Every structure is written in C-alpha cells, then in structure tokens.
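In: following is a predicted model, sequence given first.
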Amino acid sequence: MSEGSDAYDASRIQVLEGREAVRKRPGMYVGATGERGLRQLVFEAADRAVNEVLAGRASRVDVTLMPDGGVCVTDDGPGVPIDQAEGGGPALEALLTRMGFGSGAGGRHDVTLGFCGVGPIVVNALSSRLTAEVQRDGVRWVQEYVRGVAVTPLTEAGPATGTGTTLTFWPDAGIFTTSEFSFGALADRFRELAFLNRDLEISLTDRRCPPESVSVRFRSPNGARDFVAFLDGRTASPGDPGIIGFEWEDPQMAGAVEVALRWRDTDEERVQGFANSRPTDGGTHERGFRDGVAAAVNTYARKRRLLAVTEPDLDADRIGVGLTAVVSVKLDAPEFHGAMRGVLGNAAVRACVDQGVRDHLGTWLEGHPERAAAVIDRIVHGAHRH
C-alpha cells in the first residue's frame, strides 16, 4: 500500500461520543428510524420513571401522546436531583447528556424498556426539542434542549405543586421517517409490564385528535394470573379456579420465579416467557418450565393410575396442547444470547425452574384431584377427538 493520502493511521479513526454517536447511528440505539424506533423513544423516556415506581419512590407513571406530535412522560417520584453531579453540571443535565448516567444498579428489580437501555440521553439526542421539568423540595425547575444540546440553563420556574419529573419531547423529523406512534403497540407493552410487576401503575393517553382523547390505565394486582386470563381473552378474578399460579424465590439461581398456567379446549399452545420483564424467544427458563410440567403431570398420572402401565410417558408436545402459560423470572444477573438478546442463557435457571414447577404443580394436582383428573384426561385423549 502506498504511503501518503491513503495511509491509515489514528487520524482516520473517528471517535463519536454521547449525542453525536446517537444521531450518527440512531438504529444502534432505537433499532430503527420508523415507527418501531419512535416507540423505543417512548420506552427509553419511561424507563427511569417505571423503575422509580418499582423502587418504591413513585406511585405511578403517565404517558401522553400530544396533538402537536410530542410525548409527555411524567412520574410522581421525588424528582431527578438538580444539584451538581460528579463530573460537573446539574444531575438532571447529566442524565440527559451523558451515556450511562443515572442507570439503575441492575439486577432483578430493574426493568429495561428500551432497545438497549441507554435511557433519556437517547431521547434527548433524537428529539428536535425536549423540555425537562423537575418538581423537588418545593421548587419547580425547567430546562430546554434542542437536538440534545441545552439551550437554557436549569432555571427556577416558581413553586412546586408536588414532586416528580416530566420529560416532554418531539422526535426529530430529520431522523425518523414517520411521526405516527402506534397507540396499540405502546399499550401492549405497558399492559405487559403491569402484568409482570404488580407494584406498577401506568397510564397511556392519546390526545392527538382533539377534542376526543383515549386513555387506558394498567395495574395488575394478580400478576401472571391476570396475564394468562388476558391471553385467553377473559377477565380473571383473584380466585379464578381455572388458572394455576405460583411463585417462589430460589437462591441457587439468584432470582425469583412467577408462573401461571391453564389448559383450554383448543389445540393451540401459548407459552410466553419473560426474563427481568423482557419478552424472550426461548431460553433456560422456558425449557425448565416444560420439563417441570411434564414431570409433575407424569408423576401424578402414574401415581393415580390415570395412565396405563404399558403407555409411555406423556411428552411435552402432548402436554402443551391447549396450554396457556406465562413464565417470568427475575434474576440478579441475567445472561441473554442472540443478536436481539432474546434468549435467556443462565444455566442454573433450567434446573431451578424445573424443580420449582415440578414441586408446586405436583402439590396443586394432589390437592385438586377432580380437576387434576380432568387435566390428565384432556391431555391423554386430546382437546378434540378427530
């Protein structure tokens, strides 16, 4: 290779940081520049607020789609600190301009809503305008940004009427190919989060077509049981006899498990897995669940002589016919595989979920002999006899 203008040295390596990196490669941070990317902006903005509720510092999150194309995300927590952050500048400004600042401690109690969990800096960088408002210690503070850069200092704007943080942003039309958010897709994810986190209350309001507005509120005191009922298209009551549910902690996998399931008169299997409230496309928790259900069902069927001695064990495919289930694990140190980090890989989780499901479902079968016999009969003979 000839020397001179074609030489490859350090001067040819471009280093981008913060907002510049996000604006140069938006797909790396929100996945796409179409509607899916817009949706991820909302999730990144809501991420911190949701975790404030789960940490017990706030009671609710409200998300509003506004008539002018903006999105407002509000929580009633103590408000983002406005004092000086490490490295200089107010903590609020650091949250909106520095990578990784304000990220949670991680582990089972944190939820990641966004594409990669970077947080508000992504929202700020990819918005043509953003307004941050903090109510804290009796004072209301406001700061304005344009394309990720502060255009006003953090300013006192009068007395506070409560506490909390509000981020209002307008996605940059120069980056995104659409300005239309999918209300339904946003509602689906927020509903899912409420099912998986009983302490969470979150509302979504659509004011884009005044004077009409649509608002939904999600809260799920019955957790995964409500989720199974929703998937089956019906409303569950706390004592719904058709849904089997249990939860437990397991130190061997450094986490907790919540499972709910029900067999229906259909040939369809519908098992949904989640790890730290992230939807999964398989993994050790789902394999452990199937192993545990098969073991519990076969053990009970053999003990009660509901299977002929000469018949083989019921396999997972037969047991899964008509099964609706939600399998949610929350781990201190989750390990995800795959390009989209959608497959849980923690090795210990499979054996722990297997044993837990085996024990809890086995106990339920023993305690409900009539219903257990109906479940086994349905599995043995199939949902429909052709």
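Out: Happy to help now that I have it.
In: please count neighbours and contacts with C-alpha atoms only from this point.
Out: Noted.
In: quick one, helices of this protein?
Out: Read by DSSP state H, the chain holds these helices, from start to end of the chain: 18-24, 26-30, 35-54, 91-97, 120-125, 183-196, 224-231, 284-303, 316-320, 347-367, 369-381.
In: the second one - contacts with which helices or strands?
Out: It refers to helix 26-30. Secondary structure elements in contact with helix 26-30, counted by 3 or more CA pairs under 8 Å, 6 or more residues apart in numbering; DSSP states H and E, are helix 35-54.
In: what angle separates the helix it packs on from helix 183-196?
Out: Using axes from the mean of the first three to the mean of the last three CA atoms, to 10 degrees, one finds that helix 35-54 and helix 183-196 are set 30 degrees apart in direction.
In: out of the helices of the chain, deepest packed?
Out: Compared across the helices of the chain, helix 120-125 shows the largest average neighbour count, a mean of 29 (mean count of other CA atoms under 10 Å).
In: chain center to that helix: distance?
Out: Shown here is helix 120-125, whose average C-alpha point lies 19 Å from the average C-alpha point of the whole chain (CA atoms, centre = their mean, to the nearest Å).
In: could you do stretch 359-377 as well?
Out: The chain centre lies 32 Å from the centre of stretch 359-377; the measure is CA atoms, centre = their mean.
In: what's the end-to-end length of that stretch?
Out: Taking CA to CA, to the nearest Å, stretch 359-377 runs 21 Å from one end to the other.
In: use this one as the comparison:
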Amino acid sequence: MTALTAALHDPEDYSARHLSVLEGLEAVRKRPGMYIGSTDSRGLTHCMWEIVDNSVDEALAGYCTRIDVVLYADGSVEVRDNGRGIPVDAEPKSGVAGVELVMTKLHAGGKFGSGSYMASGGLHGVGASVVNALSARLDVEIDRQGHTHAMSFRRGLPGRFDAPGPDAAFTPQSGIERVRRVAKKVTGTRIRFWPDRKIFLKEADIARDSLLDRARQTAFLIPGLTIAVRDERADGEEPYEEEFRFDGGISEFCAYLAPDEAVNDVVRMQGSGNFTETVPVLDDNGHMTPTDVERHLEVDVALRWGTGYDTTVRSFVNVIATPKGGTHVSGFERAMTQVVNDQLRNTKLLKANDDPVTKEDVLEGLTAVVTVRLPEPQFEGQTKEILGTSAATRIVSQVVRKELRNFLTSTRRNEKQQARTVLEKVVNAARARLAARQQRETQRRKNALESSALPAKLVDCRNEGLDRSELFIVEGDSALGTAKLARDSEFQALLPIRGKILNVQKSSVADMLKNAECAAILQVIGAGSGRTFDLDNARYGRVILMADADVDGAHIRCLLLTLFYRYMRPMLEAGRVYAAVPPLHRVELTNVGKKKRGAKPEDRYIYTYSDAELQRTLLELEKKGLSWKEPVQRYKGLGEMDADQLAETTMDPRHRTLRRIRVEHAEEAASVFGLLMGNEVAPRREFIANGAQELDLNRIDT
C-alpha cells in the first residue's frame, strides 16, 4: 500500500509530506494539455504557432518584414524572422541572459508592460518556454549587436549537444555563446525544435494545408509582411514552397474569403477608443498593486454582402484568430443589427407594425473581417479563442455604428444604390425566415398517423423510431414500383422524385419552396430548413439517396446533396445522409452447378459496380473455368431490376452497400458546391477545361 493510499484509509496520516510541488517547466511536461490543449496534431501545431506568433509580434511592432517557417523531414520545425532578436544581455534581477530567461521561465517575456509591444498576440509569457519544455531539443540563434548568439536546450534544460539531432550526447550548461560575427545591421531570431515524442503522440504531425491557410491569413492581416513556408517532409519529392505577401490589408482578405458574387463593394470601417482597466502592476518594492491603466483600442473592420446565404465572419485580436468570437464580435453584431433596423425604418422598407429584422437576417450573405488591436487583451485561456476584454464591445459598437450609418446613408450614386440593394437583401432574408418558420409550423408532424398534409406519393413505413427508420429518395416512378416490393415496410419509407430537382445553389429560398420536389423532401423529413432546421424533429434516422448508377443518377445525387447542404446541413453533419450503391452489371453463370456442389440459385449471379470491376471479375471467372451468359446484363436504371435483385443488392441491410455522406471540411465543401452548382459560369468552365486533360476517356459512360 502506498503512502497516499494509506492516507486515504487513515485521514489522520494525511500531511504535508504527501503534497507534490512541480518546479519550473516540470508542470508543463506533467500537464501539457493545460498549456497546448492536447498532445495530438492540434497540440503540436499550437506549439509551432506559439513560436511564429512571437515573430508576428515583431512584425506588428514594425521591426520584422519576413518570417520563414520550415518543416524538416526529421520532424523538426524551424521559424526564422528578421526582427530585433531576443535580448541576449543579462536580465538585471536574475543575472540570466534574456534568451535563457524567456526559454526556461514561465511568464517571462516582453509582453507584460507597454515598453516593448503596444499590441501583441502572445501575452501570457509562456509560449516559448512551453514549447521548450515539450521539445526533445530546441536550438535558438539570435543575430544581434554584430554577432550570432546561440543556445540549445533539452526538455527545457539549457546545455550543449555534441552533434546534430535530438539524440546527440547532451551536457547541461547555462549561458549563451557567440558563434560568429555578422553585420551590425543584421538582426533576427531562428528557433528550431524537435517535439518530444514521449509527450506527443507518434502520429502527431503538422498539416501543411492548415499551416498555409494561417500563413496566408496572417499575411493578409499585416500588410507588407512576407511569410514563406517550406515543407521538406515528402520523401523523394522536391520541397514544397509557397510565399505570401498582401499589401491590401483586410479589404483584400474580405474579398478573398467571399464565396459568392458581391452585392456591394468592400466597406472599410476604422476607428479607435480609450478605456480604463484596473490591472496589477509590479511596483519598486516587488509588490503587485492594483492600478488604473489607460488603454487604447484600435478597430479595423472590412465587410461586404454577397448574393449567397452563408455568413463568414472572421475575428482577430492583435492578429491572433478568435474562432469563438468574444466581446469584439458581440459589439460588431449588435451595431450591425441596430443600424440596419434604424435605416430600414427610415427608408420605409420596414413598416411601423413590422417586426424588426434579426441578427441572422442582417448577417445572411455577409463576409466580414473584424480586427482589434490593444495592449494586454484579456483572453479566456492560453489557446486565445475568445476575447474577454469587456470594453471592446462598446468601442467596436461605436465605430461600426458610425461607419455603417455613413455607408447606408451615403448620397454618392454608386454607394447609394449599393446600400439600397443591401437593405432589400436583408428584408428578403427576413421574409424568407418568416415563410420558412410558418412552413415548419404547419408541416411538422409528430407521427405518421397525425399527418394529413404529407405528400400523397410518400410510401411511409410503420415504425416511427429514429433508430431503424429509413427514407429512400428514389429516382423515378418506375423504380418506385420495384422498390415497394423490395423494401421492408416495417422501417423503410419511399419518396419518389421526378427527374432532376431544382439547383438550389443558384436559386432563392422562395424559388426552392415553390419547387414541388424540394418542398416535398423538406415536408417529409419534417424538421424545417435553413437556420430553423431542428435535427431532433427529423422523422427518419437515415435518408438514403437511391439513383441510377449512371451519369444522370450522379447528377441527381449531386442536386439532392446540394439541397441537404444548403437547407438541411445538420443531417449531413450528423452522418444521417447516405447514397445507395446499386450495381451496374449482372453476370449470370451458366455452369456453376457443375463446378460447385450444393450451389444455391442466387450463386448463379454476380453483381459488379463499375466497368473495371466487371473486367476483373470476368478474368477471374475465366481462370476458374466458369462460363457466363452473353451478353452481360447492364442495368440502365433501377426500374430494370426485379424486386428480389433490388432488395439483395441495394435495400436489404444484410447485403447492401451504403456510402455515408459527411461534411468533414465545410469550407472546402462550400467552395466545391459554389463552383459546380453556383451562378458563376467562368470558373466552372475553367475547372472543366483544366480537368479535361486529366480525364480518362475510357471512363465516360456512353
């Protein structure tokens, strides 16, 4: 029995000797999740950005114009910048070199006062030291004062390695050394670290795409800053390199993020405000004294409305993304809703007895970038996902209210017309929301027996439980007849659609609701549409798209998935939408009874799902000495199958194959849907022309 176990059994024996005190960086290694969130790829990526953000802070302060990020084949990461360089002189109180202090002490850095950085992303002073603690090896080089200064660390402990790599022999040793001379004007910092695989999972890795996205994002947010990415991890391939530099600021960023055609030009809203904050300040006696400090907050917002319906709002504090928003986003949304409502009343687009438009109406089709800069922002947690500085709400709201009102009331011909179009779009969004809500309230049913408004062509099932119930959306009435005989009426419902439904990607909500096929699907699923969609009210546990195994069937599936993605996305996100996989060919064996004793009648048939699979199957049969009936039957549609064939291959849960449709990467999916199904013809034509060179002509279904 251990001492702690004994203490649990004997309360009198529990004393101070049972307590543990974690010294220095030991706490980081003991509880890494507290500092970086996790020890998987997400945590490893967070470590890299802790180092990059320090270089970005130099750029924010005006001292850095280039940052290089290199991913090496051995799993290490290097970040270089041409900023001022981490201080190498001795810190007065501790007598330790500034770089060693930053790398080995939690809450040590230049972000706590106002002398070094007026606005920075790293503010807790733990970023570099945490990365150091979680690294098997970390090398730092600083160009400063005409020399290159170097230090190395192993799991947070300073010392010297006698060879490259983290496995080299290590000698603990404090202090920094000069390794070579450089020009006095040359400054900068280079940090390379090898993640400690005793801490991080073996499969933890940095995804190149997410690195490129954030590097591009940061280059947008700091005009004039160049960020270069080099990935040397691909064996046998040339290193991947990409460089980002944008001089247009967040106006260019907003235009880049926008997924649709613009309704108005990008509106830039800038301003600032002051507030007083009470913070503990270290006095001359070494005591923390609550002190009122005057803060300055700068606001910079870019926005534009588009013809689409999705909302994209990206928010940042000192260039650090706040994906979960915070007080600055709250102030932005509050001001937007208030100003638009006021202007709608003034222009009589909203009558006196009309309900005000909501935040969702105002933000529909909006793309916006909201940035604020201030010293020592208050974040919720080290991962900095939510801004907590309360004064940001008021200041951002004031700036947006003033600038947006100027745009909406502008007398310039072009701006006046754009403002009118924006207001009309918001009103139409409100009307569509009310129409959708009314439809949901009138069409939702609690069970099949209570519903008298369901489409007559729906062939419902007896089981109402979500665990088993399935809705097959079937292409064509001919396939419906066969499917009725093939289904299990206990839990499988059928809804036929005629031909190709409306392309909702480039249609309005009103047009979608007028379309008989789209309206029937929404009505049968019974959970509403768009923002009012309630997954808990869906009448079926699964929705299965069952179309022919040809080009037209693929097109119909694409149109149906567009409908689900635009208006019933929670169904996709929950993994409750599937595509049936019907066969394309049926091979009928003629001599299976002679070659195989006890052969059953169903053993005479082999189903294949592609031309390539058919060719492979025929070759295998030929090798086995089995013959088949010529010609091989090729299904032109589901209606050609007998009920037992359709059940066996496509509908019977014991034999069928289903392909689950998921939306793992919503932004990429939205981009593809917009490209293939949207109003813009030119990008689609370019996509088809470029893809034609890579198309295998033998795969064309003719």
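Out: Happy to help now that I have it. Please read all numbers here as calculations on a predicted model, not as lab measurements.
In: after superposition, what's the TM-score here?
Out: Comparison of the two superposed chains (TM-score structural alignment, normalised by the length of the first structure) gives a TM-score of 0.88, and 381 aligned residues with a CA RMSD of 2.9 Å.
In: for residue 4 of the first structure, which of the helices of the first structure is the nearest?
Out: For the helices of the first structure, proximity to residue 4 of the first structure was assessed by CA to CA; helix 18-24 is nearest, at 28.3 Å.
In: tell me what the closest one is packed against?
Out: In terms of contact count using 3+ CA pairs under 8 Å, 6+ apart, helix 18-24 of the first structure is assigned the packing partners helix 120-125.
In: average distance between the helix it packs on and the second structure?
Out: After superposition onto the second structure, helix 120-125 of the first structure lies on average 1.4 Å away from the residues it aligns with, using mean CA distance after the TM-score superposition for the first structure.
In: which part of the second structure matches that helix?
Out: Aligned by TM-score structural alignment, helix 120-125 of the first structure falls on residues 128-133 of the second structure.
In: other residues contacting the matching stretch?
Out: With CA atoms under 8 Å, 6 or more residues apart in numbering as the test, stretch 128-133 of the second structure has contacts from 25-26, 28-29, 35, 47-48, 50-51, 102-106, 138, 153-157, 193.
In: ok, back up a step: how about the helices of the first structure in TSV, adding distance to residue 109 of the first structure?
Out: Supplementary listing: the helices of the first structure in TSV, determined by distance: least, CA to CA, whole Å:
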stretch	distance to residue 109 of the first structure
helix 18-24	27
helix 26-30	23
helix 35-54	7
helix 91-97	20
helix 120-125	19
helix 183-196	12
helix 224-231	17
helix 284-303	18
helix 316-320	31
helix 347-367	17
helix 369-381	35
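In: ok, which of those comes nearest residue 154 of the first structure?
Out: Scanning those with CA to CA as the criterion, the closest one proves to be helix 91-97, at 8.0 Å.
In: what range does that closest one cover in the second structure?
Out: Aligned using TM-score structural alignment, helix 91-97 of the first structure spans residues 98-104 in the second structure.
In: the matching stretch vs the first structure, mean deviation?
Out: If you overlay the two and look at stretch 98-104 of the second structure, the average distance to its match in the first structure is 1.5 Å (mean CA distance after the TM-score superposition for the first structure).
In: circling back: tell me which of the helices of the first structure sits nearest to residue 155 of the first structure.
Out: Among those, helix 91-97 comes nearest to residue 155 of the first structure, with 11.6 Å by CA to CA.
In: and the strands in the stretch 151-300 of the first structure?
Out: Per DSSP state E, counting those that start in this stretch, the stretch 151-300 of the first structure has strands spanning 155-159, 164-171, 202-206, 214-218, 244-250, 255-263, 270-275, 278-279. These are given in chain order.
In: out of those strands, which is the most enclosed?
Out: A comparison of the strands of the stretch 151-300 of the first structure by mean neighbour count, using mean count of other CA under 10 Å, puts strand 164-171 on top with a mean of 24.
In: now tabulate the strands of the stretch 151-300 of the first structure in TSV and tack on distance to residue 111 of the first structure.
Out: Supplementary listing: those in TSV, determined by distance: least, CA to CA, whole Å:
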stretch	distance to residue 111 of the first structure
strand 155-159	31
strand 164-171	18
strand 202-206	14
strand 214-218	16
strand 244-250	18
strand 255-263	14
strand 270-275	10
strand 278-279	8
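In: before we move on, back to that, for the helices of the first structure, which one sits closest to residue 8 of the first structure?
Out: Across those, residue 8 of the first structure has its closest neighbour in helix 18-24 (21.9 Å, CA to CA).
In: can you check which part of the second structure that closest one sits on?
Out: For helix 18-24 of the first structure, the aligned range in the second structure is residues 24-30, judged by TM-score structural alignment.
In: how close does whatever residue of the second structure lines up with residue 328 of the first structure sit to residue 339 of the second structure?
Out: In the superposition onto the second structure, residue 328 of the first structure corresponds to residue 371 when matched by TM-score structural alignment. Here the distance between residue 371 of the second structure and residue 339 of the second structure works out to 20 Å (CA to CA).
In: and for residue 64 of the second structure?
Out: Note on residue 64 of the second structure: its distance to residue 339 of the second structure, by CA to CA, is 39 Å.
In: which residues of the first structure does the helix or strand where residue 562 of the second structure lies align to?
Out: Following DSSP states H and E, one finds residue 562 of the second structure within helix 551-567. Mapping helix 551-567 of the second structure onto the first structure (TM-score structural alignment) gives no aligned residues.
In: and the next helix or strand after that helix, what does it pack against?
Out: Later in the chain than helix 551-567 of the second structure, the nearest helix or strand by DSSP H and E is helix 569-573. Helices and strands touching helix 569-573 of the second structure, by 3+ CA pairs under 8 Å, 6+ apart, are helix 551-567.
In: what comes up buried for the helix it packs on?
Out: Residues 553, 556-567 are the ones in helix 551-567 of the second structure that count as buried (16 or more other CA atoms under 10 Å).
In: other residues contacting stretch 71-83 of the first structure?
Out: Defining contact as CA under 8 Å, 6+ apart, one finds that stretch 71-83 of the first structure is touched by 42, 45-46, 49, 52-53, 57-66, 89-92, 134-136, 162-170.
In: same thing but 7 Å
Out: Contacts of stretch 71-83 of the first structure with the rest of the structure, by CA atoms under 7 Å, 6 or more residues apart in numbering, involve 45-46, 49, 52, 57-65, 90-92, 134-136, 163-170.
In: now swap in stretch 255-271 of the first structure and tell me
Out: By CA under 7 Å, 6+ apart, the residues outside stretch 255-271 of the first structure that reach it are 108, 224-225, 228, 242-250, 320-332, 383.
In: quick check: closest non-adjacent residue to residue 147 of the first structure.
Out: Once its chain neighbours are removed from consideration, residue 147 of the first structure has its nearest residue in residue 128; the separation is 4.8 Å (CA to CA, 6 or more residues apart in numbering).
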